[in-house]
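> any chance you could fold what I've pasted below:
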Amino acid sequence: MEFDVVQGDIAAQSADALVNAAGTSLEMGSGVAGALRREAGEEINREAMEKGPVDLGEAAVTDAYDLDAEYVIHAAAMPHYGDGQATAESVREATRNAFETADDLDCRSLVLPALGCGVAGFDVAEGAAIIAEVIDDYEPETLEDVRLIAYSDEEYDEIRAATGRAETSEMTDAGEADR
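I've put the predicted structure just below:
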């Protein structure tokens, strides 16, 4: 399985599935969820809310609506908004469940943020290192291309350093990796 760290807006990415950094309620508020909701439309939030709540670390799937993906996998790395922060275990479980869900859906490509590291307050470097460990240990069935996305320059540099990945692809406006 190929693994890159890329920089850009997750809502502008093209993949079989995009991962939302969700809370257990699955309500799409701010951060990654807000960016995906703004691009996909309000229908995605309604569908996500119908599938929630889920247990911490679990994942649920919705249509991607107006996003350039087939699915959005809502991985609950944090408790319901305002009820607490992400933990190393919740980041690990949400990441693993997002990969398993993508494989169950026969996805070949997946883009995910540093789960639990935004609104949920988990340390970006520690979260990225946990996600890289899960990626390195995961034996995919269909997944071939996994991209861990960072929005800001600072987050990008921090994630690259934490995952041990050398300089990687820069993103174009369309969200495709230049190779």
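> contacts and neighbour counts: CA atoms only from here.
OK.
> so which residue is dead centre in the chain?
Among the residues of the chain, the one closest to the centroid is L112, at 2.6 Å (C-alpha atoms, centre = their mean).
> determine the longest helix present in the chain.
Counting by DSSP state H, the longest helix found in the chain is helix 88-104.
> next, the structure of the following sequence, for comparison with the previous one:
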Amino acid sequence: MKIEIQKSDIIEIATDAIVNAANTSLLGGGGVDGAIHRKGGKQILEECVAIRNRQGGCDVGQAVITTAGNLPSKFVIHTVGPVWNGDKEEKKKLLADCYRNSLELALQNNIKTIAFPNISTGIYHFPKDKAAEIAIKTVKEFPRKEEFEKIIFVCFDDENYDLYKALLA
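Sure, this is the predicted structure:
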């Protein structure tokens, strides 16, 4: 299994799956979520609505999967990261759950290549350094990581890219 880091826009990544930093409604929003819904098209939204109708959205730390619509990947795994406030230890656990649950869901769907954004580091204000440490540690400690061919951390900005690069060095 290979871990890569790229400075790019996740909506341009051609992997089996990309991960969306979604909100609990699954109906699109700002940042990564909005970009994925805009480029992916109505098929993603329709599938998210069906998931909402079935289970009432997606809880923080959990993950659901849809097809990728017009995106170059095959699937989108939507996970809801925590907002950085209140119980910091609980928020760290929930962020790790985002990565673990996304990887589990990927394996259940025979996904071999997956790309993650920097979950919760935008409008949810999770400190970028802590989020990067959690992301890399969770992926490296994932018990079935060898079943993946490649896991990519896609950084949209220089600050995240430099943090991940240093941690993976």
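> need the three-state assignment for the residue nearest to the centre of structure 1.
Under DSSP: H, G, I helix; E, B strand; the rest coil, the three-state class of L112 of structure 1 is strand.
> got it, and N160 of structure 2?
Per three-state DSSP, the local secondary structure of N160 of structure 2 is helix.
> that one: how many residues sit nearby?
For N160 of structure 2, the count of nearby residues is 21 (other C-alpha atoms under 10 Å).
> coming back round to it: where in structure 2 does the longest helix of structure 1 fall?
Per TM-score structural alignment, the counterpart of helix 88-104 of structure 1 in structure 2 is residues 92-108.
> contact partners for R165 of structure 1?
Counting by C-alpha atoms under 8 Å, 6 or more residues apart in numbering, R165 of structure 1 touches D4, V5.
> distance of the counterpart of it in structure 2 relative to R100 of structure 2?
Matched by TM-score structural alignment, R165 of structure 1 corresponds to L168 in structure 2. Separation of L168 of structure 2 from R100 of structure 2 (C-alpha to C-alpha, to the nearest Å) stands at 18 Å.
> and if you look at I114 of structure 2?
Counting by C-alpha to C-alpha - I114 of structure 2 and R100 of structure 2 are separated by 12 Å.
> of the two, which one has the most company?
Using other C-alpha under 10 Å as the criterion, I114 of structure 2 and R100 rank with I114 on top: 26 against 21.
> quick check: that one touching I13?
No - I114 of structure 2 is not in contact with I13 according to C-alpha atoms under 8 Å; the separation is 9.4 Å.
> all strands for structure 2, in order.
2-7, 17-22, 63-67, 75-80, 113-116, 150-155 (DSSP state E).
> pick the most deeply packed of those strands.
strand 17-22 (a mean of 30; mean count of other C-alpha atoms under 10 Å).
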